[in-house]
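Quick one: sequence and predicted model below, then my questions.
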Amino acid sequence: MLSHLLWSSAPSALDQGRTPYVDALRSARAHVAAPFFLPGHKLGEGLPDAAAPILSCAAPYDLPELGELDNLFAPVGPLDEAQRLAAEAFGARRTWFLANGSSAGVIAAIVGCVRLAPPGARAVLLPRNAHRSAVHALVHSGAQPVWLVPEIDERTGIALGVDVHTTLHAALAEHGAGAACVLLVSPSYEGAVSDVRAAAALCAEAGVPLVVDEAHGAHLSLAPGLPEGALACGATLVVHSTHKTLGALSQAAMLHAAHTPRPAGAIGAVYAAAARALALDAAVSGALESVCSSSPSSLLLASLDAARHQIAGAGARGPRELRRAVRLAAAARRAFAREPLARPRLVALPAPARGVAATDPLRLTVDAASLGGGYALEAWLIENWGVYAELASVDHLTFVLGPGTRGAHVRLLLAALRGAQACEPARAREAARSRLDRTRLGAVLAGSTQLSTPRDAFYAQSEAVPIEDAIGRASAELVYSYPPGVPILCPGECVRAEAVALLREVRELGGTIVAADGELHTLLCLAEGAP
């Protein structure tokens, strides 16, 4: 029965102690005697000499989609079991493995919702500081963005989440009838967790799916001291970068469909809800095929199976390692509190507050302005101590702890920051110049007028114009700083003086700008007369 697929109360027959895809990959490798299939290195025998020292151990398992390894887009064997195990472990109704990163999951989730939306429902409500993959989804789907302005912490200038009770509530009241979905980003790069539970309730009332880009939150809900994850809070679709905060390899991610609440009332309502859920699954699956490789890496898929086992198998050490990371982060915070003058100031985001329901304790963000800014401090830490941050911005550095973090790592970080304070590594750049103009940042995050949809602007005839002459015209390109990949200009958006000034400022202060003209002499704009 259709409803049985979604609401069966039968006990699970799944064994979280199994690693079906890892086992299948190991078995397949042992069985291959003559590899007349792709890839061309043939189990590592043909690896380039320069790469052999670092790839020779993994290359024998770099296998294509052999029959015994299943098919990612039509799984019936070990991949199907591995994905069902992951869905159970993370509390999802269905899980898709992604070998193209969480970007592919964000795109597929939005495109799937747009495909399934009623005629005329072409709006996507999303924060102006969403990841660039969300803009790619707008281009791919042809949807019209409704930008949600995130809150900004007044003390630090760090962008937080969207305030659900005011900003999202007002946007749904105005645009809900024409909305294909709502996208929220939670947690943020610096660890601000949105009120997903309240957002899910608002979206359910409006009949609009809620997609949560939880790329930085695959670990949430998995250990004491960590905030609740989006799946537990009622989001419709949730994207995890399993490699970011768990044990998978880089580029390995998951997309989850949440359990559908069983409707009360007549059996017809139950069947209708089940049909909608399965239709969404089909729409998302189709979208994934359009943005994912037809040759997924067996190594990445195996790492996803193993990462799930690490947090859910019998005696799994993943939760223990996350608990240890929480303790180490707490110890680091105590050290900062004891020696406030011996290192840069630790940023404490407000929580709860507008746009923030909680914060991820595994993020440590320091104010680097007194040492010449985040870019200068990052370079000094790398050169002198081998300490690498996850995110450098104009004013801050963010360090992320995870299952693999050890006490020695944290002690080295603290010692390096003490050394930075003592050596003042960034005297070459005046501290006063290190701070980003928050007025400009706020203006950009407030969004600009969309002169065309991102899709129309992306495919329209364009021309490179001097950057000053671009002001007032429609951008034909996506321009962003990386990391974190948050757009400063979106296709179809009116170029404003504040955005141009912000781009120049970020670049002058050491940030990387990704644009057609990386020197920022020109911008691509819609050609005069282009629709």
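Thanks, I have it. Residues are numbered from 1 along each chain as shown.

For the rest of this, base every contact and every neighbour count on C-alpha atoms.
OK.

correct me, but residue 223 touches residue 323?
Yes. Taking CA atoms under 8 Å as the definition, residue 223 is a contact partner of residue 323 at 5.9 Å.

Return the distance of the residue positioned nearest the centre of the chain relative to residue 290.
In the chain, the residue lying closest to the centroid (CA atoms, centre = their mean) is residue 215, at 3.1 Å. Applying CA to CA, to the nearest Å, the value for residue 215 to residue 290 is 20 Å.

try this one next to it:
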Amino acid sequence: MGQLWDKLGDLSRSNMYPYHMPGHKRNAGCGMDTALFFDHDITEIDDFDNLHDARDIIMDCQNRANALYKAGETYFLVNGSTCGVLSAISAVTGDGDTILTARNCHKSLYHAAYLRNLKLEYLYPQRISGYDFCGAVKPEDIDAALKAGTSIKAVFITSPTYEGVYSDVRAIADIAHSYGAALIVDEAHGAHLGISDRISEGAIEGGADIVIHSLHKTLPSITQTALLHVNGTIVDRDRLKRFLRIYQTSSPSYLMMASIDDCITYMTANGNLWADSLMSYHDKIIDATRQLQHLEIPDDNIVNDPCKVVISCRNTSISGSQLYDLLRTRYALQPEMACETYVLMIITGMDTIEGIDRLIEAVEDIDRRLGFARDMRLKNDTLSTDTAPKAIKTLRDAWDSGFEEVILESAVGRIAGDFVNLYPPGIPIIVPGEEISQDIVSTIRDSLSKGLNVQGISETGKIRVIT
């Protein structure tokens, strides 16, 4: 157990009566279905420190996390990686500054741009040849953009991507720093990187100035728990902590912080064993599915992250959404997400042999059944990400403008008044202030028709445009 959880348990077993928040009064025996952890759920009382001014047990917990990841400083996040992204970008930019960002970044980057009234210059990740997802951001593209750009304060990239592709953070960090720009890496899906020699190094070792980890995505910690790490001297740490106080709740959950601490304690003691299990599961899946005739599971030359298993149906008669439904309904396997031509599964060191075998058997069975399907290849007509839609207004000006909702066909030539995202992972098709083209409308229509989760389109099929 982690130190914080143990201390909460000591309090629960003591005769100290709670005349303070929360309102459940640690009464775990009240009969409510959700009362299981009431006895460990407290507020900032004596002897339990304060996340926003950590000097005692929470400071010790953060220091243990820092020792595991070997960063300059590490901070607990209980509002998920989103608050880490908001705080990181706010800390290194001022009103109206410019940030260089990959177009495939999470929507929290765009929210930070709105809040700080930032100008965005875009990078375009490589496309994975033959597969319908983004690859790495090329260091030479960053170098060219920084050379051509004026007063770019920071570079923001996502590595690994949702599908598990790494960028060369070490090379990118060297380039960014040579131009005096900070490098922020959204490593939300890579909290496991660098914890063992069996797994690749992460962005901290690569020299990024700020790295954000979602512990709950791949490590044993409850949903919404995350970490922010800061390195070097470019980032003003007092300024960063100020924004953490702004974007994090003033009532941080001790259950979440205890879960973070327990996760760090577990991984410190068992990280190599966890990594051995992960790599064993990953290698077993790859080796067992090499002879598939119709479905494909790319190996680590394409999907670098061992936590990600991409099941491609690009050369079959079914879509990613149909494959997703098959895995759920016929085999009782819940995927992470579906896109047009693939399904994404997440594995970790906490999986089981039984679970891994079930996945292999399901994929093999579906592959056999597809052998009897008629040969109908899906057309890959996804919108190219080589160029972004034309920005007519700044994100802030557009989002603060009046708007109306119109049918998609009437939106061509209008300026977007809100985001339209494919979710997960939350990457925007269109950003407020950008001109809606016929290609954008076609992409949205196509995504909806394939059963993908498109956020920003109303139930009546309308989109917001500024008036």
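In hand now; what should we look at? Predicted, not measured: the structure shown is a model, and the values here were computed from it.

what's the TM-score here?
Counting by TM-score structural alignment, normalised by the length of structure 2, the TM-score of this superposition works out to 0.94. Behind it: 466 aligned residues with a CA RMSD of 2.3 Å.

Checking the residue nearest to the centre of structure 1 next. Helix, strand or coil?
Three-state call for residue 215 of structure 1 (DSSP: H, G, I helix; E, B strand; the rest coil): coil.

Kindly report the same for the one 3 residues further on.
When classified by three-state DSSP, residue 218 of structure 1 comes out as coil.

and it, what pairs with it in structure 2?
Matched to structure 2 by TM-score structural alignment, residue 218 of structure 1 sits across from residue 191.

which residues sit in contact with that match?
Going by CA atoms under 8 Å, 6 or more residues apart in numbering, residue 191 of structure 2 touches 213-215, 217-219.

Just those residues: which are in helices?
Among the contacts of residue 191 of structure 2, DSSP state H puts 215, 217-218 in helices.

what's the closest of the residues you listed to residue 264 of structure 2?
Taking CA to CA as the measure, residue 264 of structure 2 lies nearest residue 215 of these, at 9.4 Å.

That closest one against residue 257, yeah?
No. At 11.4 Å, residue 215 of structure 2 and residue 257 do not qualify as touching, with contact defined as CA under 8 Å.

How far does stretch 118-133 of structure 2 stretch from one end to the other?
27 Å.

and the longest helix for structure 2?
helix 254-288.

residue boundaries of the strands in the stretch 51-200 of structure 2?
73-77, 98-102, 119-123, 152-158, 182-186 (DSSP state E, counting those that start in this stretch).

any idea how far the first one is from the chain center?
What it means is strand 73-77 of structure 2. 17 Å (CA atoms, centre = their mean, to the nearest Å).

In structure 1, what stretch matches it?
Taking TM-score structural alignment, strand 73-77 of structure 2 hits residues 94-98 over in structure 1.

The fourth one too?
Residue correspondence for strand 152-158 of structure 2 in structure 1, counting by TM-score structural alignment: residues 179-185.

How about the second one?
When structure 1 is aligned by TM-score structural alignment, the counterpart of strand 98-102 of structure 2 is residues 123-127.

same question, the third one
Under the alignment (TM-score structural alignment), strand 119-123 of structure 2 falls on residues 144-148 in structure 1.

mean shift between the matching stretch and structure 2?
Compared with structure 2 after fitting, stretch 144-148 of structure 1 has a mean deviation of 0.8 Å; criterion: mean CA distance after the TM-score superposition for structure 1.

Show me the contact partners of that stretch.
So stretch 144-148 of structure 1 is contacted by 122-128, 138, 162, 167-168, 171, 446-447, 453-454 (CA under 8 Å, 6+ apart).

Same check on stretch 59-77 of structure 2?
Residues beyond stretch 59-77 of structure 2 that count as contacts (CA under 8 Å, 6+ apart) turn out to be 3-4, 51, 83-84, 194-195, 204, 225-232, 248, 257, 260-261, 264-265, 268.

ok, now stretch 25-39 of structure 1?
42-43, 60-64, 68-69, 298, 302.

switch to 6 Å and redo it
Here stretch 25-39 of structure 1 makes contact (CA atoms under 6 Å, 6 or more residues apart in numbering) with residue 42.

Buried residues in it, which are they?
Buried residues in stretch 25-39 of structure 1, defined by neighbour count with 16 or more other CA atoms under 10 Å: 25, 28.

Can you measure across that stretch, start residue to end residue?
15 Å.

Over to stretch 120-132 of structure 1?
The first-to-last residue distance of stretch 120-132 of structure 1 comes to 25 Å (CA to CA).

Would you mark the buried spots in that stretch?
121-132.

Could you do stretch 248-267 of structure 2 as well?
Per 16+ other CA under 10 Å, stretch 248-267 of structure 2 contains these buried residues: 248, 252-267.

That one aligns to what range in structure 1?
Using TM-score structural alignment, stretch 248-267 of structure 2 pairs with 292-311 in structure 1.

where exactly do the helices run in the stretch 1-150 of structure 1?
Secondary structure of the stretch 1-150 of structure 1 (DSSP state H, counting those that start in this stretch): helices at 2-7, 20-31, 52-55, 78-90, 101-116, 132-141.

Neighbours of the aligned residue in structure 2 for residue 77 of structure 1, how many?
Under the alignment (TM-score structural alignment), residue 77 of structure 1 maps onto residue 56 of structure 2. Per other CA atoms under 10 Å, the neighbour tally for residue 56 of structure 2 reads 13.

Repeat that for the one 4 residues further on.
Residue 60 of structure 2 is surrounded by 15 other residues when neighbours are defined as other CA under 10 Å.

What's the match for residue 457 of structure 1 in structure 2?
Checking TM-score structural alignment: residue 457 of structure 1 goes with residue 398.

Provide a list of residues in contact with the nearest residue to its match once chain neighbours are set aside.
The shortest distance from residue 398 of structure 2 to any non-neighbouring residue, by CA to CA, 6 or more residues apart in numbering, is to residue 433 (4.8 Å). Applying CA under 6 Å, 6+ apart to residue 433 of structure 2 gives the contacts 391-395, 398, 415-416.

Distance check, the match of residue 77 of structure 1 against residue 50 of structure 2.
Computed with CA to CA, the distance linking residue 56 of structure 2 and residue 50 of structure 2 is 8 Å.

on that earlier part again, would you mind checking the contacts of stretch 59-77 of structure 2 for buried ones?
Using 16+ other CA under 10 Å, the buried ones in the contacts of stretch 59-77 of structure 2 are 3-4, 51, 83-84, 194-195, 204, 225-231, 248, 257, 260-261, 264-265, 268.

which residues does residue 421 of structure 2 contact?
Here residue 421 of structure 2 is in contact with 427-429, 454-455 (CA under 6 Å, 6+ apart).
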